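J.: Any chance you could fold what I've pasted below:
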Amino acid sequence: MNEWLTADNILATIFAVFGLAASAVTIWYRPRAQNRKRIGYRVQMDTPFGNSNDGGDEGALTTVRIGAFGNFLEGLDDATVVLIRIENNGAETIAESDYTSRDALHGLTVVFSDRTVRGVAVTQPEVNDEYLLEHFVPAGPAGLHSSGRKIFLPPVPLNRNQHFKLLVLLTGGPVNSGVRITGGLQGGDVVRNKGVSIDEELPLFSRQAKWITAALSLSVSVLAVTIAWPQAVVPPRGCETGKLTVVGSTAFNQAAKALKAAYEKDCPGSEIDLRMTGTTDGLEALVSAGEQAEGRSPAVIAFSDGLRTDADRYQELEENYVAISTFALVANSSAGLPEQGLTREQVRQIFTGKLTDWSQAGGGPGTIKLVTREGDSGTQEIFERKILMGAQTVADNSVDCETLKAADKNDPIIHCKQDSTDEMLNAVADTEGALGYSELNSFEKFPDKKTMGVLSLDGQEPPSTNDIATSTYLFTEVEYAYTYGKPSTGSLTRSFLNFVTLESGQSIIEQAGHAPCERAEMREEMQERCQQEKDEQLAARG
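T.: You can find the predicted model right below:
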């Protein structure tokens, strides 16, 4: 559900609903007043007779008249002319029988409040509506006639939107005196219309316009639903499905977790099982799986801190360098750590029991306690090879890192071992005076590091991932991804290995705090450094 709630899907849904609503309103909209029979009227002109406003295109007087205007004009200084528009603006046709006047001879009555009718004429209707004139004759009670302040109109049938106009000559009152039309309709109204501009009039759509609007709205809605509807995820090119087991270095655990999450998200149907319990454990699990696979490459990848080709049973393994990891000396800060850090010689003297107090190494007074990894740890192998350089260290002689075992009570310094990087960091954090080592990024992300500090080595701080390619800092090592033989093309093992060693996975590895060997902007420098690390390790093994 949360994956569906994206900004694009929400907007698509909103516009789909809005489009359907707009279409519905357009198709079914009809002004409320038009849902029944209705005659509307309005005064379009009310002016003194002789005014320059002649009504524009309102039409000429017909032969249907009450008297002749000219007969009434002499001496009538207060004469006014009014033009009235009467129209059917309802939803239904109005027949003669729809009018409800009591005398049954006329339909509507025009009433002037303060003026007397002197003459009235029907203006020329539209060409197609000329037949309407027949309803205004003959004169008399059955046709168009006036009396005093009133004009009596016959029951004129009107189709929808059909109209006629009255031009009336009046005396006895000023312009804009009251004008109203009375009368009734069966199931309808006679009302005064409000004069509005074209921009103010509510739109009325033709049937064709309504169907076009509906089709467009439906198209937009289908498009929006298509965008918002959960789609079947198509894996990117190179993805494979199935199950893969990834084992090995605890120092590379955070990077492995990030790689697993990214690959499984991009490649549905893939399942990656992480078992990061240590380099040696991982390599042994890989070899065991390879031996059981009977000549095939098993679905197992092992991450290793450093090159592992020393044992005969590893001869079938194929290494792929992935990144360079930086390691660091870490110590409990309770005793006051030496500001200048430690030299490799001082580290060797500490681990061989020649220096046992921090004050002897430039720090404050406090007993040094050693915390290291088990012998099958890749990190431990790197530490022994690069920092201790073969020096014989004090043996493991403590369970809790605080007290010596009874059999080792004469040892000069306490030394305890831990199974994983996190366990080592916990032991250093909890033990006053403790000294250990860790992959740098694991230390940086360790939740409880307030009581610990990183020590420089031979005057050098651990380099950032950006500086590793040119740094001379010693405590670094290549991280390798091992497979048993060469995985077949199209296998999940090959696909994940490509992901790890090529650009997409390399970016994730860098975010996890390791310097990728295939780093795009420094590819040549990083590959040279990775190869250099490999050559140095091979040379050290003879």
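J.: For the rest of this, base every contact and every neighbour count on C-alpha atoms.
T.: Will do.
J.: Could you pull up the residues touching residue 371?
T.: Contact partners of residue 371, counting by C-alpha atoms under 8 Å, 6 or more residues apart in numbering, are 401, 415-418, 424, 427-428, 434-437.
J.: Most neighbours among these, which one is it?
T.: residue 435 (30 neighbours; other C-alpha atoms under 10 Å).
J.: what helix or strand does that residue sit in?
T.: Using DSSP states H and E, residue 435 sits within strand 434-439.
J.: Confirm residue 416 sits in a strand?
T.: Yes: assessed with DSSP: H, G, I helix; E, B strand; the rest coil, residue 416 lies in a strand.
J.: Let me know the distance separating it from residue 472.
T.: Noted for residue 416: a distance of 30 Å to residue 472, by C-alpha to C-alpha, to the nearest Å.
J.: I'd like the structure of this one too, to check against the first:
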Amino acid sequence: MDEWLTAENVLATLSALLGLAATAVTVWYRPRAPHRKRIGYRVQMDTPFGRGNDAGEGQGLTTVRVGAFSNFLEGMADATVVLLRIENDGAESIVDSDYTSRDALHGLTVVFADRTVRGVAVTQPEDNAEYLMEHFVPSGPAGIQYSDREIRLPRIPLNRDQHFKLLILLTGGPVNSGVRVTGGLQGGDVVPNKGVSVDEKPPLFSRHAKWITGILAAYVMVLTSVLVWPRDTVPPRGCEKGKLTLVGSTAFSQAATALELAYEKDCPGSEIEIRMTGTQGGLDALAAAGRKEPDSSPAMIAFSDGLKTRAENYVDLKESFVALSAYTLVVNSSVKLPEQGLSRRRVQQIFAGEHTNWSELDGGTDDIKLISREGDSGTRDIFERKVLRGTKAVDDTSRDCETLRSGYEDAPIVHCERDSTNEVLDAVARIPGALGYSELQSFKKFQDKSAMTVLRLDDVAPPSTADIGASVYPFTEVEYAYTYRSPLPGSLTDSFLTFMTREGGQSIVEHAGHAPCERITMYESCRKKMDDQLRERHE
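T.: Below you'll find the model as predicted:
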């Protein structure tokens, strides 16, 4: 008993009692806590349109005169405009898997009681969350759709307090007739809410809030006095100490670096080294380390763009899903192709040397110069499997990517190889007429990307991170993490693998531009990609 009666334990007990008291008061004052996940909506403007008035005047919006749209509004004398705000006003972020609609592609439905939808536009959010707009861009079944009195919205992920607005043109009914948003959230609700008007001035604190704030302040002061006593730092559960080396794909290096920084910050005593020199080099390094320690699993993880290609040399390597990644063809901005795209058949002809000048493809007058990854690159393997599909590319004919090297003066086209994704992008950005390929997120984060253009492939644009799983875009593949056999439980290797597949690591991978395979919505897509590659090898 005397051992328990320390100052630290007594203070901790008092702080706990104060916390319980504050909780009890909170429950008494608000017996029903709001859902932790909630989408709220409200109509911010509902006004006649096309009757000689200014649309939005007096609504706090920029005034737009409709005279220029008189021809468009013929036969729409009863047109009205609604500005609808939809926001996450709950306590948690909302991801696409939180929506419970039976429609796999859409999460919310906007319904008008007496009016017919004639057009809809999405406004840029004030917080400049540009990734939100990407979910409305794709056309077809995955994008925003409307018909009759309904608008179907994609499954939009919303961080807490994020929002977007819909500007909707309607006919067939008066202003202020019914508008509602329907849909379901797992563990939450979709409900109308109310904004504070300009004339309202809400009180800073209610009487009950003051009491609760006072109790919580006392709780914090007591808890702080406990925390100031010196003590050993305890790392989060699941952390391990030691050294670990990450090797492999340069296309995944940005995500690997972000994962390394996050793990070392949360887990003192861990030391992670990154040596991302290419898929094949990483797999070779892992296999060599394993042969030196045949009775254990070395502290090394190799990232690979796609499944390992020479399985007989890596029989002891074990793969794990990490993410689904999109790749893209890029050309120097001097090339101006119709619709800014190529078919896979046309790409095959170019890499086979059948087209040597962009004028043959209505893309300008520059000579075509091909920039590829080196032969052991995982990105190159994906390009050859997904795009070339058996077509043999011309040999490596150039050192500087601009002129033919000695011995290849009669080659039909300049074709050079580079050791990393950034080197490919640097050459494409620098050389007029250059054509290359890259992991999509590496291109987006490249410093001089304005000197290049992303190409559509088979008339399909590269998908956003959220749309990779459902997209028909052909140039995508799974990123794998390889270990030598199964790492020992409790090792740093095992802990880091677990970290990558848990919520924290998944969010880091997603922020780096890859779709985490462990997400429920992506797992089946990753599994299908793996099965497809295995089937290709047996054919």
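J.: so what number do they get for TM-score?
T.: With the length set by TM-score structural alignment, normalised by the length of the second structure, the two chains reach a TM-score of 0.58; 321 aligned residues with a C-alpha RMSD of 1.9 Å.
J.: Distance from the strand holding residue 435 of the first structure to the middle of the chain?
T.: 43 Å (C-alpha atoms, centre = their mean, to the nearest Å).
J.: check the fit of it onto the second structure and give the mean distance.
T.: Its aligned residues in the second structure lie a mean 0.3 Å from strand 434-439 of the first structure after superposition (mean C-alpha distance after the TM-score superposition for the first structure).
J.: longest helix in the second structure, by residue count?
T.: helix 7-29 (DSSP state H).
J.: Figure out the helix or strand that residue 482 of the second structure lives in.
T.: strand 476-484.
J.: By how much does that strand deviate from the first structure on average?
T.: Counting by mean C-alpha distance after the TM-score superposition for the first structure, strand 476-484 of the second structure comes out at 0.3 Å.
J.: how big is the angle separating that strand from strand 434-439?
T.: 60 degrees (axes from the mean of the first three to the mean of the last three C-alpha atoms, to 10 degrees).
J.: Could you identify the helix or strand that succeeds the longest helix of the second structure?
T.: Heading C-terminal from helix 7-29 of the second structure (DSSP H and E), you reach strand 37-48.
J.: need the contact list for the corresponding residue of the first structure for residue 534 of the second structure.
T.: Aligned by TM-score structural alignment, residue 534 of the second structure pairs with residue 538 of the first structure. By C-alpha under 8 Å, 6+ apart, no residues touch residue 538 of the first structure.
J.: just residue 471 of the second structure next, same as before
T.: residue 463.
J.: Likewise for residue 484 of the first structure?
T.: 286-287, 290, 297-298, 300-301, 316-318.
J.: what do you get if the cut-off is 10 Å, keeping everything else the same?
T.: With contact taken as C-alpha atoms under 10 Å, 6 or more residues apart in numbering, residue 484 of the first structure is in contact with 283, 286-291, 293, 295-302, 314-319.
J.: In helices only, show me the residues you listed.
T.: 283, 286-291.
J.: Specify, as a residue range, where the strand holding residue 482 of the second structure falls in the first structure.
T.: Strand 476-484 of the second structure covers residues 476-484 of the first structure once aligned (TM-score structural alignment).
J.: can you give me how far that stretch is from the chain middle?
T.: With C-alpha atoms, centre = their mean, you get 38 Å for stretch 476-484 of the first structure.
J.: Touching, residue 45 of the second structure and residue 81? I think so.
T.: Yes: between residue 45 of the second structure and residue 81 there is a contact under C-alpha atoms under 10 Å: 7.4 Å.
J.: Residue 339 of the second structure matches what in the first structure?
T.: So, by TM-score structural alignment, residue 339 of the second structure is matched to residue 339.
J.: Can you tell me the SS state at that match?
T.: Residue 339 of the first structure is classified as coil under three-state DSSP.
J.: was I right about it contacting residue 358?
T.: No: using C-alpha under 10 Å, residue 339 of the first structure is not in contact with residue 358; the gap is 11.5 Å.
J.: Between the two, which has more neighbouring residues?
T.: Counted by other C-alpha under 10 Å, residue 339 of the first structure and residue 358 do not tie: residue 358 has more neighbours, with 22 against 11.
J.: Can you give me every residue that contacts the more buried one?
T.: Here residue 358 of the first structure is in contact with 335-338, 350, 364-369, 433-435 (criterion: C-alpha under 10 Å, 6+ apart).
J.: for those, which one is nearest residue 231 of the first structure?
T.: Checking the contacts of residue 358 of the first structure against residue 231 of the first structure by C-alpha to C-alpha gives residue 435 as the nearest, at 54.1 Å.
J.: which residues touch the nearest residue to the closest one once chain neighbours are set aside?
T.: In space, and not counting its chain neighbours, residue 435 of the first structure is closest to residue 331: 4.3 Å by C-alpha to C-alpha, 6 or more residues apart in numbering. Residue 331 of the first structure is in contact with 337, 368-371, 425, 428-429, 431-437, 451-455, counting by C-alpha under 10 Å, 6+ apart.
J.: Is residue 331 of the first structure in a helix, a strand, or coil?
T.: Secondary structure of residue 331 of the first structure, per three-state DSSP, is strand.
J.: how close does it sit to residue 462 of the first structure?
T.: In terms of C-alpha to C-alpha, residue 331 of the first structure sits 14 Å off from residue 462 of the first structure.
J.: and if you look at residue 432 of the first structure?
T.: Taken as C-alpha to C-alpha, the span from residue 432 of the first structure to residue 462 of the first structure is 23 Å.
J.: Please apply the same query to residue 181 of the first structure.
T.: 98 Å.
J.: residues near residue 502 of the second structure, how many?
T.: With other C-alpha under 10 Å as criterion, residue 502 of the second structure counts 14.
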